[in-house]
Structure formats: C-alpha cells, structure tokens
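Novice: My questions concern the predicted model and sequence given below.
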Amino acid sequence: MAETLYLPAPAKLNRLLNIIKRREDGYHELQTLFQLVDLCDTIGLTPRQDGRIVLENGIDDVPHDDNLVVRAARLLQQTTNSDYGVSLSIDKRLPMGGGLGGGSSNAATVLIGLNHLWQLNLGMDQLASLGLQLGADVPVFVNGHSAWAEGVGEKLTAVTLDTPWFVIIHPEVSVSTPGVFQDPQLTRNTPPITMARALQGGAPTWRNDCEAVVKKRYPPIAAALDWLSQHACSQLTGTGACVFAAFATQQAAERIARDASLRFPTWVAKGLNRSPLHDALGG
C-alpha cells in the first residue's frame, strides 16, 4: 500500500491591504503584505496508480469536483499528462471564509506535494502560474514566503517581516468577498505606495481598506475588532471574517486569547517568513 504524505497548509494574514482602483475586468488593483503564520491545515496525499483524483473527506456544501484541492490535482495532472492519481484528505483547522487563505493554501500544498510525489520536477514559477488559475492567493503559498503583493495579489516580492505572536479571532460569520468588493462605499482610490515605504511604515500604521465596509455589513466582526482593540491594535485580514492583533511575546498573546476564547473561536499563531510546507519538503 502506498504511504501517505502529510503536509502543512499554513494560514496567512494581510497586515496591510490598500485598494488602488477597480480594473476594467471588474477585479481590483491592490497592494498587500502577506505574512505566513504557523496555524495550518494538514493535507494527506496518497499516490494512486489508477489515475483517479479522490477527496476522501469532503467539506459540507462544497461539491467534490469544486473543492480546490481536487481542482489543483486535476490541473496539475492535465498540464503534465501524468498517469498517476491521488487520494486526498484534509484535516481542517482554518475556518472557511475567514480571510486566512485556507482554500488557497490547501491548493498550493497539493500542487507542491504532487510535484514531489509524482516526480514532475516543475519549478516554483511554473507551479505558481498554475496556482494563479485557481485563485489570486495561491501563488504566495506556492512561493512559500511572506511577500509584498500588487496587481490582484499575484505580483509577488518576497519580504522579511517582523514575526510577532498573533491572536486571531473568528467572529463566526461568513463574509461575501464579492459583496465587499462590489459595495459602493468601499475605498477604491488609496494612492499607491512603494514597497519600501510600506515596510518602513510598519504596524500600527498598516491598515485594511476593506475594514470600514466589513464592519458596517457584519456587526459581529465590528464587535470582535472593538473587543480586540481594547488590548492591542486590531485589524481585519483580507475581507474577513477573521481579525487579529500582534503581541511581542507568546505569553502576552495567550493571556489575551484566553479572555477572547470566552466569546469567540480564538487561536494563537506565530508569525513566519518561510512556509512550513517548504521546510517539510526541504525546498
């Protein structure tokens, strides 16, 4: 029986998110800082000889063939004309629709894991290009490093950020990302800045242009931001729903997380610059 390879799929936080303009194709030009954290899903990959792509434990309300891990495996299989298949499993810790990039990270882990298992020898640039077909956030997880991003989030430059401990709160609502980006009150004219200026600014000057609209549309998120802001500078990640704050020590983060967990699902995570996925495969 083939041995299963278990690989991490880490979360990300948007420590800055500027929306520059709406593009003619309906998407938005943005600038963001992606930071990886050590809160992860785990993806199991068991190679198959029959060419089938099978997700063994699907997610409620997501059809098997629509799941990003299945789509990622099929895209790689079709692109490389591979005869191999895979059985996939997901040990899910990251909340769906939380702004932590869980689905995109899962897809990236499948691309990298199958590139290894099927011995395809594709480069990271090739895998990132495939990942972009699945979602704008997939390439940052493929590249495996905290990054400054422009365009729709696909133009990446690796950066080294500070690595505090984060308290991450999920207000238990599901955010419609299209709804946020279509909201007429969304800020769409933030002047672009250089990467150097963004890195020089740092927390707490980093902000998220989606936050005002999300707080108005989703009162539980506003409540979580307000609660966390009593203890540190709180921010929204992506379009939410998760909010976060940075702390200098694990002890300080765990102390606030204990109080937060009385009201919200809460995690403590360490900021990273290199993905544990790449560490796991020695890449």
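Specialist: It's in. Numbers count the residues shown, from 1 in each chain.
Novice: drop to CA atoms for contacts and neighbour counts, all remaining ones
Specialist: Noted.
Novice: starting at the chain centroid, how far to stretch 114-129?
Specialist: Stretch 114-129 sits 20 Å away from the centroid of its parent chain (C-alpha atoms, centre = their mean, to the nearest Å).
Novice: cool, stretch 174-194 as well?
Specialist: So, by C-alpha atoms, centre = their mean, the centroid of stretch 174-194 is 18 Å from its chain's centroid.
Novice: Hmm, Gly101 and Asp137 touching each other?
Specialist: Yes. Assessed by C-alpha atoms under 8 Å, Asp137 is found in contact with Gly101 at 6.9 Å.
Novice: If you count contacts, what does the longest strand along the chain end up packed against?
Specialist: Determined from DSSP state E, the single longest strand within the chain is strand 28-48. When contacts are defined as 3 or more C-alpha pairs under 8 Å, 6 or more residues apart in numbering; DSSP states H and E, strand 28-48 packs onto strand 5-22, strand 85-91, helix 102-117, strand 147-150, strand 266-272.
Novice: will you turn these into CSV that also has distance to Ile53 and mean neighbour count?
Specialist: Shown next, in CSV, are the helices and strands packed on strand 28-48 (distance: least, C-alpha to C-alpha, whole Å; neighbours: other C-alpha atoms under 10 Å):
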stretch, distance to Ile53, mean neighbour count
strand 5-22, 15, 23
strand 85-91, 5, 20
helix 102-117, 11, 25
strand 147-150, 31, 24
strand 266-272, 32, 21
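Novice: just so I know, which of the ones you listed lies nearest Cys233?
Specialist: strand 5-22 (11.4 Å; C-alpha to C-alpha).
Novice: for the closest one, packing partners?
Specialist: In this structure, strand 5-22 makes packing contacts with strand 28-48, helix 102-117, helix 276-281, judged by 3+ C-alpha pairs under 8 Å, 6+ apart.
Novice: Which one of these lies nearest to Ser234?
Specialist: Of the helices and strands packed on strand 5-22, nearest to Ser234 by C-alpha to C-alpha is strand 28-48, at 15.4 Å.
Novice: Can you name the element that comes right after that closest one?
Specialist: As assigned by DSSP states H and E, the chain's next helix or strand after strand 28-48 is strand 53-55.
Novice: if we look at that next one, which residues are touching it?
Specialist: Contacts with strand 53-55, where a contact means C-alpha atoms under 8 Å, 6 or more residues apart in numbering, come from 64, 69-70, 73-74, 85-89.
Novice: before we move on, back to that, any chance of CSV for the helices and strands packed on strand 5-22, columns distance to Thr266?
Specialist: Putting the helices and strands packed on strand 5-22 into CSV (distance: least, C-alpha to C-alpha, whole Å) gives the following:
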stretch, distance to Thr266
strand 28-48, 11
helix 102-117, 16
helix 276-281, 21
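Novice: For Ala253, find the nearest of those.
Specialist: strand 28-48 (13.9 Å).
Novice: List the contacts of Arg197.
Specialist: Counting by C-alpha under 8 Å, 6+ apart, Arg197 has no contacts.
Novice: hold the first one in mind and look at this next one:
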Amino acid sequence: MARTLNNCPAPAKINLFLHVIGRRADGYHLLQTAFQLLDRGDTLHFSVRGDGTIRRTTEVAGVAEAEDLVVRAARLLQSATGTSLGADIGIDKILPMGGGLGGGSSDAATTLIALNHLWETGLDRRALMGLGVKLGADVPFFIFGTNAFAEGIGEELTALSTPKLWYIVIEPGIAAPTAAIFSDPELTRDTKAVRITDFPEATNQFGKNDLQVVATKLYPPIDEALQWLRQYGDARMTGSGACVFCAFSQENEADEALQAARKTGRSSWKAWKAQAIEHHPLSHLLGR
C-alpha cells in the first residue's frame, strides 16, 4: 500500500450563476448554481501514520489546526471508518479565504479522497459526499468530481457540460464573510427556479449572482473590481465573494486582460488566469 500521496490538487471553483430561490425552516438558504472547476488551486501532501495521530505539518495563516477543514475532514473519515491509521498533512495554500472560490471546501474534499485511498477505507463516492456535507455545503461538489448544476443548499448535484473557457479572476484584497452576506436584510430570496435544461452549454452568460448586490454594497472593493473587469465582458462575483471573474474564449485575450489588471497600480489586487477543467484531478481514485 502506498504510504504517501504528494502534490494532490485541490482545485478552485467559480459559480457561473447563483440564485437564491427560498429559505428552509432551519435557516439554510435554497440555492441553484452552476459550479465550474478551474485548473488553479491549493496543493496537499499526505503521509500515513500508524499511531492514529492527525497532524497538519504546515501553518495556515489565521486558521488554527483544530479548526482547519483539512484536519476536521481527516478526523471525520477516521471516526466514520474506525481506522487506526493517522496522517501528516501539508498544505501549499494559494487560494484566499473568504474568496468564494471554495478553497477550504476543496481542501477538505481532497483530504477525504486521498486518505480514503491511502487508508484503504473503501468508501465510494456517494459515501464520501455524505461525509463531506457535514463539513460544508460545497464539499460534496468537489467529491462529485465534475462540473455540476447544484440545488438544495448546494448538495443536490447533476453533472453539467460547460464550455472550454479561460477565466481571469481578481482577488480584491478583502474577505467577504459568507454569514454577513446571507444575513443581510436586503438579500432577495425569491428568484424563480430554473431547470438544468435552461442552462445554455455554449455560454456562461446565464442568470446572475443574487449575492452580488449585497456584497458590493457591504464591500466596495468588490464593486470596484467588477466595474473594472466589465470592460472585458460579463464580469461576476463568485459565491458570496470576494473574488470576481470574467470568461474569455481565447487565451490571448485572457492574457491581455491579465496584463492590464496587473498594470492598474492597485496593490491590493491579485489577478490570475485559469482554465476551465471538466473533472477533478483526483477523480480516478474513486472511479468514474
């Protein structure tokens, strides 16, 4: 049995649209969204321990080890399967927290997939998704392993074919706390539900992000980044923010926009390019 797995990708996601269509009695919001995987993300490294200890071997600024979704995911899998094994986990963190890119959720999903393989605990994709939702509503999507139309609180997933596009993403230098966005009294929760067949495969210019109006009001730097990026197309915020993105059909056009973003003189901005990908890079560990 392999005792280590290094350089395990935890890809970012963007929400091509995000509609809030209602609210459950328990306070959770009912959503519809399209998740798109990108070829940029964090990288994790795993080494099996025989003593049952779960240990994070790298520091993550602002996140205590016990609260890290990576550590919580490992302990959840350990508890659910009864394995006596543990792991050392290293993280090369590049995705921002509070960015709407699913960084923490993706890290947790990669942890569940990798350790299920290393520990030989034998859970299938559906069982891992069931564990993942206990950690966060976005975690099951990354385990699902392909771009998806999502409903419910984000955990009801249907595979979705999306165009092969390039994206420019701007991190505007702030974090947008999800709770603050969803609890704002100006958030509308009555967008009409759509069907997956309504989503056009040829374009991502569908619907809107219902959270964007609230986020740009609370956090003006998000609005500033959106306004700048709109010169290139239908710029949008992903998730509850704070990152914004714009799609390009040609890589050279994306490169031009990226160069322009880096020349704006806004030191708080971090801009980067990523390509849409179809499958999670670790999907092969769970089978298709």
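Specialist: Everything's here; your move. Every value quoted in this text rests on a predicted model; they were computed, and no experiment measured them.
Novice: TM-score for these two?
Specialist: Here the TM-score for the pair of chains, by TM-score structural alignment, normalised by the length of the first structure, is 0.96; 283 aligned residues with a C-alpha RMSD of 1.6 Å.
Novice: just to revisit the earlier point, and the helices and strands packed on strand 28-48 of the first structure: which comes nearest Pro220 of the first structure?
Specialist: Short answer: strand 266-272, nearest of those by C-alpha to C-alpha, at 14.2 Å.
Novice: circling back to that earlier point, to Asp226 of the first structure, which of the helices and strands packed on strand 5-22 of the first structure lies closest?
Specialist: Comparing those by C-alpha to C-alpha, strand 28-48 comes nearest, at 22.6 Å.
Novice: Relative to Met195 of the first structure, which of the helices and strands packed on strand 5-22 of the first structure is closest?
Specialist: Here strand 28-48 is closest among these (C-alpha to C-alpha), at 8.9 Å.
Novice: how close does the helix or strand harbouring Phe141 of the second structure sit to the first structure?
Specialist: Using DSSP H and E, Phe141 of the second structure sits within helix 139-144. Helix 139-144 of the second structure, aligned to the first structure and superposed, deviates on average by 0.5 Å (mean C-alpha distance after the TM-score superposition for the first structure).
Novice: what span of the first structure lines up against that helix?
Specialist: Mapped onto the first structure using TM-score structural alignment, helix 139-144 of the second structure spans residues 138-143.
Novice: What lies in contact with the matching stretch?
Specialist: Against stretch 138-143 of the first structure from outside (C-alpha under 8 Å, 6+ apart): 10, 34, 104-105, 107-109, 111-112, 124-125, 127-129, 131-132, 146-147, 154, 156, 275.
Novice: go on, stretch 125-137 of the second structure?
Specialist: By C-alpha under 8 Å, 6+ apart, stretch 125-137 of the second structure touches 69, 72-73, 76-77, 105, 108-109, 112-113, 139-141, 143-144, 153-155, 286.
Novice: Of these, just the buried ones, PyMOL syntax please.
Specialist: Command for PyMOL that selects the buried part of the contacts of stretch 125-137 of the second structure, burial taken from 16 or more other C-alpha atoms under 10 Å:
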select buried, resi 69+72+73+76+77+105+108+109+112+113+139+140+141+143+144+153+154+155+286
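Novice: Please report how far Ala280 of the first structure lies from Ile112 of the first structure.
Specialist: Plainly put, Ala280 of the first structure is 11 Å away from Ile112 of the first structure if you go by C-alpha to C-alpha, to the nearest Å.
Novice: Repeat that for Gln77 of the first structure.
Specialist: 12 Å.
Novice: next one: Asn189 of the first structure
Specialist: 36 Å.
Novice: ranges for the helices of the stretch 101-250 of the first structure?
Specialist: Using DSSP state H, counting those that start in this stretch, the helices of the stretch 101-250 of the first structure run over 102-117, 124-132, 138-143, 177-182, 195-201, 211-217, 219-229, 250-260.
Novice: if you skip the residues just before and after it, what's nearest to His45 of the second structure?
Specialist: The shortest distance from His45 of the second structure to any non-neighbouring residue, by C-alpha to C-alpha, 6 or more residues apart in numbering, is to Asn6 (4.2 Å).
Novice: wait, Ala215 of the second structure
Specialist: Per C-alpha to C-alpha, 6+ apart, closest to Ala215 of the second structure is Ile181, 6.2 Å.
Novice: OK, contacts around the one you found?
Specialist: Ile181 of the second structure neighbours (C-alpha under 8 Å, 6+ apart): 187, 211, 214-215, 240.
Novice: which of those residues lies closest to Ala61 of the second structure?
Specialist: Distances from Ala61 of the second structure to the contacts of Ile181 of the second structure, taken by C-alpha to C-alpha, are shortest for Ser240, at 21.0 Å.
Novice: Rebuild the helices and strands packed on strand 28-48 of the first structure as a markdown table, extending it with distance to Ala198 of the first structure.
Specialist: Shown next, in a markdown table, are these (distance: least, C-alpha to C-alpha, whole Å):
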| stretch | distance to Ala198 of the first structure |
| --- | --- |
| strand 5-22 | 8 |
| strand 85-91 | 35 |
| helix 102-117 | 24 |
| strand 147-150 | 9 |
| strand 266-272 | 18 |
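Novice: Which one, of these, ends up nearest to Arg48 of the first structure?
Specialist: Across these, closest to Arg48 of the first structure is strand 85-91 (C-alpha to C-alpha), at 4.6 Å.
Novice: average distance between that closest one and the second structure?
Specialist: Looks like 0.4 Å for strand 85-91 of the first structure (mean C-alpha distance after the TM-score superposition for the first structure).
Novice: From the contact counts, what lies against that strand?
Specialist: strand 28-48, strand 53-55, helix 68-80.
Novice: ok, now with 6 Å
Specialist: strand 28-48, strand 53-55 (3 or more C-alpha pairs under 6 Å, 6 or more residues apart in numbering; DSSP states H and E).
Novice: Which stretch among these is buried most, on average?
Specialist: Highest mean neighbour count among those (mean count of other C-alpha atoms under 10 Å): strand 28-48, with a mean of 23.
Novice: just the angle between that one and strand 85-91, please?
Specialist: Relative orientation of strand 28-48 of the first structure versus strand 85-91 (axes from the mean of the first three to the mean of the last three C-alpha atoms, to 10 degrees): 120 degrees.
Novice: Touching strand 28-48 of the first structure from outside, list them.
Specialist: 4-22, 84-93, 146-152, 269-272 (C-alpha atoms under 6 Å, 6 or more residues apart in numbering).
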